[in-house]
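Participant: this one's sequence-less:
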């Protein structure tokens, strides 16, 4: 396996407008992803996401840089880059959400790229790719259920 890109596609029973809000607004992100977000959803914005570490050893702080914000069709950001340095293709992962209307719902396509570009040794690359793959499987399911729940509420 190459461990270069993660791709997922799900159908969500909510409009692209609702789904876009769910993937960009702090109060929604906390509900399906568990991160507190401190960055506006506008291209060029930088900030961070935080959440308690799973092992209980404090707070995980993840720098984030918004690359694209085209409501309600596309949202992309770079993350996991070193604190204090701008995110680049050589030091971060690029996550892109592409939203397309589908009947009364939305097809969400997620791509996370950049694993090979960070230059890690094979074992570290494989571990991060596996962790992020499992994470997106879990969190996209939660995102879909959460967004659909907003429509039903």
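Facilitator: That came through, no problem. Keep in mind it's a predicted model, so treat the numbers as computed, not measured.
Participant: please make it C-alpha for all contacts and neighbour counts, starting now.
Facilitator: Fine.
Participant: in the longest strand seen in the chain, which residues are buried?
Facilitator: Under DSSP state E, the strand in the chain containing the largest number of residues is strand 59-70. Neighbour counts over strand 59-70 (16 or more other C-alpha atoms under 10 Å) mark 61-69 as buried.
Participant: for residue 18, which non-adjacent residue is spatially closest?
Facilitator: residue 147 (6.9 Å; C-alpha to C-alpha, 6 or more residues apart in numbering).
Participant: just the element for the most centrally placed residue in the chain, please.
Facilitator: In the chain, the C-alpha nearest the mean C-alpha coordinate belongs to residue 95, at 5.5 Å (C-alpha atoms, centre = their mean). Assessed by DSSP states H and E, residue 95 sits inside strand 93-102.
Participant: pull the residues that contact the helix or strand just after that strand.
Facilitator: With elements assigned by DSSP H and E, the helix or strand that comes after strand 93-102 is strand 105-113. With contact meaning C-alpha atoms under 8 Å, 6 or more residues apart in numbering, strand 105-113 is reached by 4-16, 19, 93-101.
Participant: and the comparison structure, right after this:
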């Protein structure tokens, strides 16, 4: 089984400009993905993503890597708090947005699993956890973004 990357393509019935805001702006991100998001949408901004649960939740470090409105947004996350995000200590998520018909094709990719240096069991567990997570959250992105497109 390939555990190097997670890739998905999704079609969103909204313009690339709207979809870009949905995947990059913390106010929108917390509507479809995390319970809270604290960062600025500028390259190099370090912040955090929070996920609530019965035990109080989990905070993940988050660093913006690339901002090219309305076509690309990428970030690194899951690196140790206080460490600078880099290849080998974090996962890289990229959203590429391509106009398609009346909407947007979203090309999603998360990489960096093998580069973390985890044991085989930890690598597989983390990879499967992220596959399940993205399979849950990415459809929410599609639904949420479509509600924001105010075209007649």
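Facilitator: In hand now; what should we look at? Remember, predicted model here, so these are calculated numbers, not experimental data.
Participant: work out the TM-score between the chains.
Facilitator: TM-score for the superposed chains, counting by TM-score structural alignment, normalised by the length of structure 2: 0.95, backed by 151 aligned residues with a C-alpha RMSD of 1.2 Å.
Participant: how about CSV for the buried residues of strand 59-70 of structure 1, with distance to residue 26 of structure 1 added?
Facilitator: What follows is those, written out as CSV (distance: C-alpha to C-alpha, whole Å):
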residue, distance to residue 26 of structure 1
61, 15
62, 14
63, 15
64, 13
65, 15
66, 14
67, 17
68, 17
69, 15
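Participant: what about the longest helix anywhere in structure 1, how far off from structure 2?
Facilitator: Looking across structure 1 with DSSP state H, the single longest helix is helix 122-152. Taken over the aligned residues, the distance from helix 122-152 of structure 1 to structure 2 averages 0.9 Å (mean C-alpha distance after the TM-score superposition for structure 1).
Participant: for that helix, name the packing helices and strands.
Facilitator: strand 5-12, helix 16-24, helix 26-32 (3 or more C-alpha pairs under 8 Å, 6 or more residues apart in numbering; DSSP states H and E).
Participant: let's see it at 10 Å
Facilitator: strand 5-12, helix 16-24, helix 26-32, strand 105-113 (3 or more C-alpha pairs under 10 Å, 6 or more residues apart in numbering; DSSP states H and E).
Participant: aligned to the residue nearest to residue 18 of structure 1, what sits in structure 2?
Facilitator: For residue 147 of structure 1, the aligned position in structure 2 is residue 145, judged by TM-score structural alignment.
Participant: circling back to that earlier point, ok, the residue nearest to residue 18 of structure 1 - contacts?
Facilitator: By C-alpha atoms under 10 Å, 6 or more residues apart in numbering, the contact list for residue 147 of structure 1 reads 12-15, 18-23, 28, 32.
Participant: tell me the buried residues within these.
Facilitator: For these, buried by 16+ other C-alpha under 10 Å: 12-15, 18-23, 28, 32.
Participant: tell me which two in these are the farthest apart.
Facilitator: 15 and 32 (17.1 Å; C-alpha to C-alpha).
Participant: picking that back up, pull out the buried residues from the longest helix of structure 1.
Facilitator: 125-126, 129, 133, 136, 140, 143-144, 146-148.
Participant: reformat the helices and strands packed on helix 122-152 of structure 1 as a markdown table; add distance to residue 81 of structure 1.
Facilitator: Formatted as a markdown table, those follow (distance: least, C-alpha to C-alpha, whole Å):
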| stretch | distance to residue 81 of structure 1 |
| --- | --- |
| strand 5-12 | 17 |
| helix 16-24 | 19 |
| helix 26-32 | 20 |
| strand 105-113 | 13 |
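Participant: circling back to that earlier point, in TSV, list the contacts of residue 147 of structure 1 along with distance to residue 74 of structure 1.
Facilitator: TSV is the format used below for these (distance: C-alpha to C-alpha, whole Å):
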residue	distance to residue 74 of structure 1
12	15
13	18
14	16
15	13
18	13
19	11
20	8
21	11
22	12
23	10
28	17
32	18
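Participant: considering those residues, which are maintained in structure 2?
Facilitator: For those, the aligned pairs still in contact in structure 2 (both residues aligned by TM-score structural alignment, their matches' C-alpha atoms under 10 Å) are 12-15, 18-23, 28, 32.
Participant: which one of the residues you listed is nearest residue 114 of structure 1?
Facilitator: residue 23 (20.4 Å).
Participant: how much space separates the closest residue to that closest one other than its chain neighbours from residue 91 of structure 1?
Facilitator: Nearest non-adjacent residue to residue 23 of structure 1, counting by C-alpha to C-alpha, 6+ apart: residue 29, 6.1 Å away. Distance from residue 29 of structure 1 to residue 91 of structure 1, counting by C-alpha to C-alpha, to the nearest Å: 24 Å.
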